[in-house]
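> Okay, sequence plus prediction incoming.
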Amino acid sequence: MKLTRKESRIRRHRRIRGKVKGSPERPRMAVFRSNQHIYVQVIDDTQHHTLAAASTIDPEVRGTISSGANCEASVAVGKLIAQRSLSKGISKVVFDRGGNLYHGRIKALADAAREAGLEF
């Protein structure tokens, strides 16, 4: 039985979530990538609470990008989530790539967040 790309991503995501947990000291930075947008949340898994969020549909990002589905948009979202996290006192996170492969838009977002001051 051959798995579709979506089923493979979901399997990878479940495997990752078994190992990656967010805590109040080091919350989880979860990334969701759709065909048209990219979304990222900083989550405390012990309280099941989103601490910060950013995406390509935010007004701050939407006006500066031409498309929500490219590396340029991911860099903008990475900088924004780092800025919002740092303003709430969060400097260290655990990266959850959501089962996506670590290249392209996911890598661009992670690199931008690291450059803006987040540690992971």
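Ah, there it is. This structure is a prediction, so every number in the text was calculated from the model and none was measured.
> use CA for all of it now, contacts and neighbours both
OK.
> how near is the residue nearest the centre of the chain to Gly98?
Nearest to the mean C-alpha position of the chain, counting by CA atoms, centre = their mean, stands Val31 at 2.9 Å. With the distance defined as CA to CA, to the nearest Å, Val31 ends up 6 Å from Gly98.
> Hmm, Gln83 is touching Arg114, no?
No - under the criterion of CA atoms under 8 Å, Gln83 is not in contact with Arg114, lying 10.8 Å apart.
> Let me know the helix or strand that Pro24 is in.
Per DSSP states H and E: Pro24 is located in neither a helix nor a strand.
> Just confirm Gly99 contacts Ile10, I think it does.
Yes - using CA under 8 Å as the test, Gly99 is close enough to Ile10 to be in contact (6.2 Å).
> Against which helices or strands is the longest helix along the chain packed?
Longest helix in the chain by number of residues (criterion: DSSP state H): helix 71-87. Contact partners of helix 71-87 among helices and strands, from 3 or more CA pairs under 8 Å, 6 or more residues apart in numbering; DSSP states H and E: strand 38-44, strand 49-55, helix 59-62, helix 105-115.
> what about versus this one:
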Amino acid sequence: MAVIAKKRLESRIARHARVRKTVNGTPERPRLAVRRTLSNMIAQIIDDVSHKSLVQVSTSSKDFQAKFGELTKTEQSKKLGNLIADEAKAKGISAVVFDRGGYIYHGRVQALAEGAREGGLQF
């Protein structure tokens, strides 16, 4: 691993650890965690008290790619935010705490958050 890439990863992990000290999901207001890879986004709603994942969606799933595979990654992230908001509302979740995972609130992470807000999630 190149030195710059290693430092970037270590910095993101440190930012995430710093944020996770204060951001915790409760049964009333679970945590919306974001994971970003070079090609995909994963969004997960987690109850940290019971250590359970309540809802999870990903851009790598076959049904998501069948519907939105031709869109850009940022547009896919916005659709993913709408999708997680719909699934969360189906499970009775209306308010969450947003955990950006140490990523900068910009680009795909911001698009996912805006899509979730448009879908009806409050955070």
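Nice, thanks for sending it over. As the structure is a prediction and not an experimental result, all values here were calculated from the model.
> Please work out the TM-score for the two chains.
Scored against TM-score structural alignment, normalised by the length of structure 1, the superposed chains reach a TM-score of 0.93; 119 aligned residues with a CA RMSD of 1.6 Å.
> roughly how far out does the longest helix of structure 1 sit from the chain middle?
9 Å (CA atoms, centre = their mean, to the nearest Å).
> Find me the equivalent region of it in structure 2.
Residues 74-90 of structure 2 are where helix 71-87 of structure 1 lands when matched by TM-score structural alignment.
> what's the answer for stretch 99-106 of structure 1, then?
Using TM-score structural alignment, the residues of structure 2 aligned to stretch 99-106 of structure 1 are 102-109.
> Please list the residues outside the matching stretch that contact it.
Residues outside stretch 102-109 of structure 2 that contact it (CA atoms under 8 Å, 6 or more residues apart in numbering) are 12-17, 19, 34, 36, 73-74, 77-78, 100.
> Please point out which parts of that stretch sit buried.
Within stretch 102-109 of structure 2, the residues that qualify as buried are 102-103, 108-109, counting by 16 or more other CA atoms under 10 Å.
> okay, among these, which ones form the most distant pair?
Checking the buried residues of stretch 102-109 of structure 2 against each other with CA to CA, the farthest-apart pair comes out as Gly102 and Arg108, at 13.2 Å.
> Next up, the contacts around Arg20 of structure 2.
For Arg20 of structure 2, the contact set (CA under 8 Å, 6+ apart) comprises Asp99.
> Whichever residue in structure 1 pairs up with it and Thr46 of structure 1, how far apart?
With TM-score structural alignment as the criterion, the equivalent of Arg20 of structure 2 in structure 1 is Arg17. Per CA to CA, Arg17 of structure 1 is found 14 Å from Thr46 of structure 1.
> Does Ile38 of structure 1 touch Gly68 like I think?
Yes - using CA under 8 Å as the test, Ile38 of structure 1 is close enough to Gly68 to be in contact (6.9 Å).
> and for these two, which residues touch both?
The overlap between the contact sets of Ile38 of structure 1 and Gly68 (CA under 8 Å, 6+ apart) consists of 56, 74.
> Can you name the residues that contact the closest residue in space to Gly69 of structure 2 that isn't next to it in sequence?
Once flanking residues are discounted, Gly69 of structure 2 sits nearest to Gln76: 7.7 Å by CA to CA, 6 or more residues apart in numbering. Gln76 of structure 2 makes contact with 59, 68-69 under the criterion CA under 8 Å, 6+ apart.
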